[in-house]
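Asks: The sequence isn't on hand, but the structure is:
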């Protein structure tokens, strides 16, 4: 019963591979009383005969939402794997319902079962759902000594994971291939990624990864080495990028607009700062836009939205940002558009390299306030048989809150 004394019509039941034996009393009662049950075919097959009408959940998953909502008001049970709200279907379904329409009874998740078998502290283990996600999402987490548990689509995906880790330089990683956890078919096998030869792993499957190897590790601090990004020279260089991200000050759950994105490096590092962050990259050059997408995908943040178009024309109609970075195309028209259309409190950082953009930043700072920072960098370069300092173009950075 929920607040107000009403009964939810939908019960989301987490079920393990052991079937009804592992269900709570509340889950058993809901199933026995249901007029209509839905879920994966293998879950429905675990239940004894009798009871309400049964319908397998269709593929793709989104096709099952409408039939479910069409039964609003009936006693409906939806069967899902383990914990419905840990990389499960529960959160997707709950978005379509009010809080008083549903109740959930979770079962132990695959992650909990794997950690229990291996003796891993789950709070120190990175848990990932890679059913329909690219394996590159592992990239930020690949470091010797790290532990990762990832659920995967099938045995072919496990083999692809082993190949991916080997290609990334982590072939020494130990893979614990965990099948049908918690059920009579449970099986765990142990093999190094570089020597993977398992050809009969079956769904449902998860892999626990004890990361080892000499592959490159993505630094956790802002200002990644430029070598992590493919670019044509249009990139905010590492030291300037570190200062820029410090000025942008990403906070969990915030949205960035990266205007004149080039290689996408600023937006990518914004996303790496927190998994809840969002970023839109605006780039007028289609070749650079494609390169930004590829960079984001290779670094595990394919959620970077790259919009082909020139600012300010391409800016309208998108979710408002919490922060804006202008790395290229600084103009009076762009600044006027931002002040006219975005809410107060939005943070803006603009980097100026040319004399014209520097003068514009100084003019606007005199009126709107904020901070100006001149960044002068030099690097050591050979001069004959000796060495000397080679100065780079100075960057003037304007930081202001709208």
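Replies: Yep, it's here. A quick note: this is a predicted structure, and the numbers were derived from the prediction, not measured.

Asks: drop to CA atoms for contacts and neighbour counts, all remaining ones
Replies: Will do.

Asks: show me the contacts for residue 24.
Replies: The neighbours of residue 24, taking C-alpha atoms under 8 Å, 6 or more residues apart in numbering as the test, are residue 105.

Asks: quick one: the strands in the stretch 251-400 of the chain?
Replies: In chain order, the stretch 251-400 of the chain shows strands spanning 255-259, 278-283, 305-308, 323-326, 347-352, 371-375, 378-383, 386-391, 395-401, with DSSP state E, counting those that start in this stretch as the criterion.

Asks: just how off-centre is the last one within its chain?
Replies: The chain centroid and the centroid of strand 395-401 are separated by 29 Å, computed with C-alpha atoms, centre = their mean, to the nearest Å.

Asks: name the helices or strands packed onto it?
Replies: Contacting strand 395-401 under the criterion 3 or more C-alpha pairs under 8 Å, 6 or more residues apart in numbering; DSSP states H and E are the following elements: strand 347-352, helix 355-368, strand 371-375.

Asks: Please enumerate residues in contact with that strand?
Replies: Contact partners of strand 395-401, identified using C-alpha under 8 Å, 6+ apart, comprise 247, 344-353, 358, 361, 365, 368-376.

Asks: and if we set it to 10 Å?
Replies: Where contact means C-alpha atoms under 10 Å, 6 or more residues apart in numbering, the residues beyond strand 395-401 that reach it are 240, 243-244, 247-248, 323-327, 344-355, 357-359, 361-362, 364-365, 368-377.

Asks: In PyMOL, how would I select the buried members of those?
Replies: Written as a PyMOL command, the selection of buried residues from the contacts of strand 395-401, which uses 16 or more other C-alpha atoms under 10 Å, is:
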select buried, resi 240+243+244+247+248+323+324+325+326+327+346+347+348+349+350+351+352+353+357+358+361+362+365+372
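
Asks: Flag every buried residue along stretch 188-198.
Replies: Taking 16+ other C-alpha under 10 Å as the basis for neighbour counts, the residues of stretch 188-198 that come out buried are 188, 191-194, 196.

Asks: got a markdown table for those residues, with secondary structure and distance to residue 170 too?
Replies: Below are those laid out as a markdown table (DSSP: H, G, I helix; E, B strand; the rest coil; distance: C-alpha to C-alpha, whole Å):
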| residue | secondary structure | distance to residue 170 |
| --- | --- | --- |
| 188 | strand | 21 |
| 191 | strand | 13 |
| 192 | strand | 10 |
| 193 | helix | 8 |
| 194 | helix | 8 |
| 196 | coil | 12 |
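
Asks: here's the one I want to compare it with:
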């Protein structure tokens, strides 16, 4: 039977801050694996095991290191709680939870909330470690408190620059360094004051934000139907109210994957991903210019992980991961497109298609007869000046077919 792997959390207070059980585990280990900073916290007299520093890049090296020390008593060091954005997740995936013995330490987030007086359960955490900085944007809401896990000493200055660029310059930024250790320090400033640009920041830190939206900055909520002005587009944009109805029909859930076929400006895929941080989306767009625009919109709206595939559908759909839902916003009359999307869906998968043309509407009506679901027409009118008065201007009506594969008649 494979030997267990101990995963021991350690804080900035080092050996002195470890409980006796963690000390015994590290003292008995034949092999100690961790970052150089973590390994240096262990006294040689108490921890005589062979020390192995993680190579860079770390993740590809993990399987080989574990295999090289198979059968020996291995202890892996982790910062704080190994299961909170830590190495514990990687080891669980590789070795299985049954082989791990995790001994956590208070996380940096727990320390930060204790110092700030913030309730842990009401404070959102965003990790910027090995993630695009734009990830932060989706979490910015007026009055919201956020904790950010920084990647290096430059992260606070980069965060401040992003906040200024996106209309959050009045946001208070506190940097909490070396939490729990003898060198603990808290720095304080606002994004507009251009703090932390001198680089005098410890790499081991947590960033606390008290979010304040600048006057005149566009307000973005958490529900589908962001303002049309939030998007860069060339006219190919599912408009706000139709977009909200479309996302309601698609019904995103955590972890699900959407195909946004005929991506246009990417609005459906973007708002699918904004519904939950675990939601994933692939936008398929034949125009290279529009595909680039989708990527820019995704970054600006906080979901840089949206994958963009450039090419005509259905050919461009080949080889993509199986979707949980498909939205078709353009190209419905392309030969084989509807069939390819339908065939790609597993049982229980959802398909939603929108059109404004009679030719595509006829296709949707036919599929509605064959597979059931719902066929609706969405009409939106906006008040506009008519001379000295006000009247209604009707937008082109949108026909929408939505269906769940495997439902009645599907």
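Replies: Thanks, I have it. Since we're looking at a predicted model, the values are computed, not measured.

Asks: Including distance to residue 289 of structure 1, could the helices and strands packed on strand 395-401 of structure 1 go into JSON lines?
Replies: As requested, these are arranged in JSON lines below (distance: least, C-alpha to C-alpha, whole Å):
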{"stretch": "strand 347-352", "distance to residue 289 of structure 1": "19"}
{"stretch": "helix 355-368", "distance to residue 289 of structure 1": "23"}
{"stretch": "strand 371-375", "distance to residue 289 of structure 1": "27"}
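
Asks: Go ahead and confirm residue 228 of structure 2 touches residue 267.
Replies: Yes - counting by C-alpha atoms under 10 Å, residue 228 of structure 2 sits close enough to residue 267 to count as a contact (9.2 Å).

Asks: Tell me the spacing between residue 31 of structure 1 and residue 88 of structure 1.
Replies: Counting by C-alpha to C-alpha, to the nearest Å, the gap between residue 31 of structure 1 and residue 88 of structure 1 amounts to 19 Å.

Asks: More neighbours: which of those two?
Replies: Set side by side, residue 31 of structure 1 and residue 88 show more neighbours around residue 31, with 22 against 16, by other C-alpha atoms under 10 Å.

Asks: what's the counterpart of the more buried one in structure 2?
Replies: Here residue 31 of structure 1 is matched to residue 26 in structure 2, going by TM-score structural alignment.

Asks: wait, its match sits on residue 6?
Replies: Yes - with the criterion set as C-alpha under 10 Å, residue 26 of structure 2 and residue 6 qualify as a contacting pair; they are 8.5 Å apart.

Asks: Endpoint to endpoint, stretch 368-381 of structure 1 covers what distance?
Replies: With C-alpha to C-alpha as the measure, the ends of stretch 368-381 of structure 1 fall 40 Å from one another.

Asks: can you list the residues that contact it?
Replies: Residues outside stretch 368-381 of structure 1 that contact it (C-alpha under 10 Å, 6+ apart): 239-240, 243, 247, 348-352, 358, 361-365, 387-402.

Asks: Give me the range in structure 2 that that stretch lines up against.
Replies: Residues 371-384 of structure 2 are where stretch 368-381 of structure 1 lands, counting by TM-score structural alignment.

Asks: quick one: the matching stretch to chain centroid distance?
Replies: In terms of C-alpha atoms, centre = their mean, the centre of stretch 371-384 of structure 2 is found 31 Å from the chain centre.

Asks: Kindly report the same for stretch 67-76 of structure 2.
Replies: Going by C-alpha atoms, centre = their mean, the spacing between the C-alpha centre of stretch 67-76 of structure 2 and its chain's C-alpha centre is 33 Å.

Asks: Buried residues, it. List them.
Replies: Residues of stretch 67-76 of structure 2 classed as buried by neighbour count (16+ other C-alpha under 10 Å): 73-76.

Asks: which one of the residues you listed is nearest residue 62 of structure 2?
Replies: The closest of the buried residues of stretch 67-76 of structure 2 to residue 62 of structure 2 turns out to be residue 76 (C-alpha to C-alpha; 10.8 Å).

Asks: Apart from its neighbours in sequence, what residue is nearest the counterpart of residue 172 of structure 2 in structure 1?
Replies: With the correspondence set by TM-score structural alignment, residue 172 of structure 2 lines up against residue 174 in structure 1. Computed as C-alpha to C-alpha, 6 or more residues apart in numbering, the closest residue to residue 174 of structure 1 that is not its neighbour in sequence is residue 192, at 4.5 Å.

Asks: Next: residue 140 of structure 1.
Replies: With sequence-adjacent residues excluded and distances taken as C-alpha to C-alpha, 6+ apart, residue 140 of structure 1 is closest to residue 218, at 5.9 Å.

Asks: Go ahead and confirm that neighbour touches residue 225.
Replies: Yes - with contact taken as C-alpha under 10 Å, residue 218 of structure 1 and residue 225 are classed as touching, separated by 9.2 Å.

Asks: For those two, list the residues in contact with both.
Replies: When contacts are counted by C-alpha under 10 Å, 6+ apart, residue 218 of structure 1 and residue 225 are jointly contacted by no residue.

Asks: quick revisit: measure the mean distance from the particular helix or strand that has the match of residue 31 of structure 1 in it to structure 1 post-superposition.
Replies: According to DSSP states H and E, residue 26 of structure 2 maps onto helix 20-28. Here helix 20-28 of structure 2, set against structure 1 after superposition, deviates by a mean of 1.5 Å using mean C-alpha distance after the TM-score superposition for structure 1.

Asks: contact partners of that helix?
Replies: Helix 20-28 of structure 2 is touched from outside by 6-10, 15-18, 32, 42-49, 73-77, 101-105, with contacts defined as C-alpha under 10 Å, 6+ apart.

Asks: Residue in structure 1 paired with residue 85 of structure 2?
Replies: Under the alignment (TM-score structural alignment), residue 85 of structure 2 pairs with residue 87 in structure 1.

Asks: tell me the contacts of that match?
Replies: For residue 87 of structure 1, the set of contacting residues under the criterion of C-alpha under 10 Å, 6+ apart consists of 81, 109, 127-131, 151.
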